[in-house]
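1. Curious how this folds, go ahead:
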Amino acid sequence: MPISIVVGGQFGSEGKGKVALELARRAKEPVTVVRVGGPNSGHTGYDYRGKKWALRQMPASCVDRNVDVVFPAGSYIDVEVFLKEIEVLRYPKERLVISPYARIITEQHKAWEREAGLVGSIGSTGSGVGGAVMASVARGAQNLGMTSPDAAHYEPLAPFVRDASEHLRRKLDVGERVIVEGTQGFGLSLLDGGYWPKATSRATTAAAALAETGLSPLDVDDVTMVIRSYPIRVAGESGPLLGETTWKSIGAEIDDDSDLTEYTTVTNKIRRVGKFDPELVRKALIANSPTNLVLNHLDYVGNQETLTRSDSRLSQFITYVEGNIGRSIDWYGFSPLGIVDASLNEHRNAFL
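-> A predicted model of the protein is given here:
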């Protein structure tokens, strides 16, 4: 009864979508992917033909269009975004399942976030997820003034609404793999990220993602945590970022004249970027206890060809990371297209 959970260990945009897609491709059994959370962050993946997909509602792990996609009770759906994405993906509609208890994001929720000042004060994307969470938790409280429609009573989603928990249980009972694609990162977690109120509206750990699926912890056999060489935060007043620097400075360190500037998927604003923060990652490791750890964006540190040289900037950075987080890296990421098994690096340190 195998479940893989993919989570971020920093502030999001670590490359979780790419990793979840890689897990789906490597699986020996049929795969179902689960998208928890909402469309307040983008997930990017490249399909088999090399086409880039930057998705907000659909999971990046579905871009090959060969897996079932489930939105469980703990998901928040922007119907317009969802319908547009399945149209451009040309996704087989019979492979889409939405829990009747999934919550719908309305214009009312988006307006509440704007009027509450969250976009400016905490760097919120204004996608309405926070408002939808508030409305759901309020349970119809008259002094909040927001409704919380569910998928079961939202006509445009009627063709997709089924018992998601039962669907997932059937898959697990016959040995199929379920991949839960988490959102954002540990440093943004509402409960334990350590940066409240500069946080998102949900908990972002593996345990929290699993709770949103309605499945049992006894089903999980893999937790994959993804981190990046230079962590980012979204633009604006989004919270502290250790050793904040510029994209130009990062490029200069590796003599790269190309523009490394990253933009947020949802708001298309320049991401803030900082130095690697071992303390944040150590806390994320405690909360998630991953079976696999992925270090992405290593091309921002050095060329993959220098990985076999113990004196290279790249190898020294990996040694620094492993020594300061007390954990070996299992997979390296040098591009948006995949990951490399760390066992290929002959100069591993004592944490192996």
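2. okay, CA-based contacts and neighbour counts for the rest of this
-> Noted.
3. Give me the distance between the longest helix anywhere in the chain and the centre of its chain.
-> Determined from DSSP state H, the single longest helix within the chain is helix 313-325. How far helix 313-325 lies from its chain's middle: 24 Å, per Cα atoms, centre = their mean, to the nearest Å.
4. List the buried residues of the very next helix or strand once past that helix.
-> As assigned by DSSP states H and E, the chain's next helix or strand after helix 313-325 is strand 331-335. Residues Trp331, Tyr332, Gly333, Phe334, Ser335 are the ones in strand 331-335 that count as buried (16 or more other Cα atoms under 10 Å).
5. to compare against the first, here's another:
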Amino acid sequence: MPVKIVLGAQWGDEGKGKLVDILCASASMCCRAAGGNNAGHTIVANGITYDFHILPSGLINPSCALNLIGAGCVVHLPSFFKELGALEEKGLQNVRQRVKISDRAQVCFDLHCAVDGISEEILRSKDGDKGMIGTTKKGIGPCYSDKVGRRGVTMGMLVSGQNGQWEKRLRTLHQGYISTYGEDALSHYDLEAEVKRLKEFRTELASGEYTIDATPLLSRTIGNNGKAIQASTQFGDAPETSNGVPPSDENDASLFSNVLIEGANALLLDIDHGTYPYVTSSNTGLGGVFTGLAGLSPLSLTHPDSSIIGVVKAYTTRVGSGPFPSELNNTIPHVSEEDAHAGDELQRIGREFGVTTGRKRRCGWLDMVLVKYSCQVNCYTHLNFTKLDVLDSFEEIKIAMAYRNRRDGSEIRGFPSDLDLMDNEHLEIVYKTMPGWKTETTGTREWDKLPQQAKEYIEFVEAEVGVPIKWIGTGPRREDMIVR
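-> The predicted model follows:
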């Protein structure tokens, strides 16, 4: 049973959606392991633009039978149903029948969204914009905080009712946040209105059979030894042995012949391995896949057609606050006027605005220190290099190869956890400059048709990280992709 895992290798917005869309053509199951509707994938297919947030992108492919939101996710139900409706309006078929939510996923309340905004404003009042985390204000952080604090509500608790336990918990959370922030801060939040809406959602969730015990399904589909096992068309009714797993029969044809897992956000936003505290609140790397999708065997990655794919933009972008060593902006010390202009051009040509927030993305040259670190953490077997065509007009292209301490000239080894070491005022970047190609590559679909300088740029990156670049994005459309 091949399993393909697609993960963001930088700070998000690398263009994961297009590769996921391409791989979904052969996938029968698409899974989200972590995060919520703070994520954003844009897919352009058949001239139609689709924006995905909490929903797995496999819904764009009618043959992708199951799209699973895993236990590591947090689900804001108004956004979930709104997104389903938007996909239906654009003509996607059977989306409600092809999506399931793990009953262990957490419910993200409107209350969490309100608290998220309050927390950011408190940080702003203390230290200005630099003090803010730069969240999407979708309630993700507060929801994960309540999960870890054992105060949260799972989807299973909500749907089953459990003697009204979910409502008691929501009311308790509300009182706790009032104690913390005061009634005035939460005056715009209507508790009774949310309780009423959730009761309506409970009915819709139950009638549509949206929630599922995902662990037995994943275990049955892939098996504890990584081999495919027969799964029932009812998503979980296969006969079990005493240990909860059906007997393996290599002659059986699995309902799910190919599993695709799409990461949300990216490695440098991981709660453990990112630029903490300027990160999201979930595990966005490889580790989060196996906690958020329990039952998925790591041995499945030994299948010859399995892969861990890191998506790397041909330059670097970031939305929100936090360190960004290779950022090109005229407000940053030691950034030349020429480089600041290059940053503006990357933003303009690349149309760098966040899918979820609409905020302008910060832009900079490709950072090899960051990408190498990402490769170490996520163990990529292949890379997808995206938005190469954005660099078409540049005379020269720079690559950040190392960091130095501007105070004493010493090299900073690896990607530091100490954010003070990445302060742009005290950090010196060692750049390699390569010639641009000054030729349009948009829409190129064959390696041999790329300009020689573009090939050299890609091959240099490939050699530096030691991971093959299999896919090269050359435009926004599904077809704008070179496969090597």
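6. what's the TM between chain one and chain two?
-> Once superposed, the chains reach a TM-score of 0.84 (TM-score structural alignment, normalised by the length of structure 1), with 327 aligned residues with a Cα RMSD of 2.6 Å.
7. if we can go back for a sec, have a look at how far, on average, the longest helix of structure 1 is from structure 2.
-> Helix 313-325 of structure 1 differs from its equivalent in structure 2 by a mean of 2.5 Å after superposition (mean Cα distance after the TM-score superposition for structure 1).
8. residue in structure 2 matching Gly128 of structure 1?
-> Counting by TM-score structural alignment, Gly128 of structure 1 corresponds to Gly139 in structure 2.
9. hang on, the earlier thing: mind giving me the packing neighbours of the longest helix of structure 1?
-> helix 278-288 (3 or more Cα pairs under 8 Å, 6 or more residues apart in numbering; DSSP states H and E).
10. List the superposition-based mean deviation of the helix it packs on with respect to structure 2.
-> Superposing on structure 2 and averaging over aligned pairs (mean Cα distance after the TM-score superposition for structure 1), helix 278-288 of structure 1 comes out at 0.9 Å.
11. in structure 2, what residues pair with that helix?
-> Using TM-score structural alignment, helix 278-288 of structure 1 pairs with 368-378 in structure 2.
12. re earlier: how about residues contacting the longest helix of structure 1?
-> The set of residues external to helix 313-325 of structure 1 that reach it, using Cα atoms under 8 Å, 6 or more residues apart in numbering, is 278-279, 281-282, 298, 301-304, 306-310, 328-329, 347-349, 351.
13. Where do the strands of the stretch 101-250 of structure 2 begin and end?
-> Applying DSSP state E, counting those that start in this stretch to the stretch 101-250 of structure 2 gives strands spanning 106-107, 211-212.
14. how about the ones you listed in a markdown table, adding mean neighbour count and distance to Arg220 of structure 2?
-> Formatted as a markdown table, those follow (neighbours: other Cα atoms under 10 Å; distance: least, Cα to Cα, whole Å):
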| stretch | mean neighbour count | distance to Arg220 of structure 2 |
| --- | --- | --- |
| strand 106-107 | 26 | 23 |
| strand 211-212 | 20 | 14 |
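15. closest to Gly274 of structure 2 out of the ones you listed?
-> Nearest to Gly274 of structure 2 among these is strand 106-107; the distance by Cα to Cα comes to 22.5 Å.
16. quick one: the closest one to structure 1 mean distance?
-> Once fitted to structure 1, strand 106-107 of structure 2 is off its aligned match by 0.7 Å on average (mean Cα distance after the TM-score superposition for structure 1).
17. Where in structure 1 does that strand fall?
-> With TM-score structural alignment as the criterion, strand 106-107 of structure 2 aligns to 103-104.
18. ok, residues contacting that stretch?
-> 73-79, 132, 136, 148-151.
19. can you rerun that using 6 Å?
-> Tyr76, Ile77, Pro149, Asp150 (Cα atoms under 6 Å, 6 or more residues apart in numbering).
20. ok, now stretch 37-48 of structure 1?
-> With Cα under 6 Å, 6+ apart as the criterion, stretch 37-48 of structure 1 contacts 17-18, 52-57, 60, 63-64, 75-76, 127, 265.
21. Show me what Ser229 of structure 1 aligns to in structure 2.
-> Using TM-score structural alignment, Ser229 of structure 1 pairs with Ala314 in structure 2.
22. how far away is its match from Ile140 of structure 2?
-> From Ala314 of structure 2 across to Ile140 of structure 2, the span is 29 Å (Cα to Cα, to the nearest Å).
23. and what of Gln452 of structure 2?
-> Distance of Gln452 of structure 2 to Ile140 of structure 2, given as Cα to Cα: 44 Å.
24. higher neighbour count, these two?
-> For Gln452 of structure 2 versus Ile140, the count of surrounding residues by other Cα atoms under 10 Å is larger for Ile140: 26 against 12.
25. unless I'm mixing things up, Val430 of structure 2 is touching Arg404, no?
-> No - contact between Val430 of structure 2 and Arg404 fails when scored by Cα atoms under 6 Å: they sit 7.3 Å apart.
26. between the two, which one's more packed in?
-> Arg404 (18 against 15).
27. how many other residues sit next to the residue nearest to the more buried one when sequence neighbours are not counted?
-> Ranked by Cα to Cα, 6 or more residues apart in numbering and with sequence neighbours excluded, the top spatial neighbour of Arg404 of structure 2 is Glu411, at 4.3 Å. Neighbour count for Glu411 of structure 2, taken as other Cα under 10 Å: 15.
28. Could you dump the strands of the stretch 101-250 of structure 2 into a markdown table with distance to Asn258 of structure 2 added?
-> Formatted as a markdown table, the strands of the stretch 101-250 of structure 2 follow (distance: least, Cα to Cα, whole Å):
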| stretch | distance to Asn258 of structure 2 |
| --- | --- |
| strand 106-107 | 27 |
| strand 211-212 | 20 |
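29. of the ones you listed, which approaches Arg351 of structure 2 most closely?
-> Of the strands of the stretch 101-250 of structure 2, nearest to Arg351 of structure 2 by Cα to Cα is strand 106-107, at 33.1 Å.
30. residue ranges for the helices of the stretch 51-200 of structure 1, please.
-> Counting by DSSP state H, counting those that start in this stretch, the stretch 51-200 of structure 1 has these helices, from start to end: 79-89, 107-116, 118-121, 129-138, 164-173.
31. so how far does the longest one sit from its counterpart in structure 2?
-> Comparing helix 79-89 of structure 1 with its match in structure 2 after superposition yields a mean distance of 1.1 Å (mean Cα distance after the TM-score superposition for structure 1).
32. That helix maps to which residues in structure 2?
-> Using TM-score structural alignment, helix 79-89 of structure 1 lines up with residues 77-87 of structure 2.
33. For the residue positioned nearest the centre of structure 1, give me its contacts.
-> What sits nearest the mean C-alpha location of structure 1, by Cα atoms, centre = their mean, is Thr183, with 3.3 Å. Listed by Cα under 6 Å, 6+ apart, the contact set of Thr183 of structure 1 is empty.
34. I'd like the distance between the equivalent of it over in structure 2 and Tyr457 of structure 2.
-> Counting by TM-score structural alignment, Thr183 of structure 1 lines up with Ala264 in structure 2. Look at Ala264 of structure 2 and Tyr457 of structure 2: by Cα to Cα, they are 27 Å apart.
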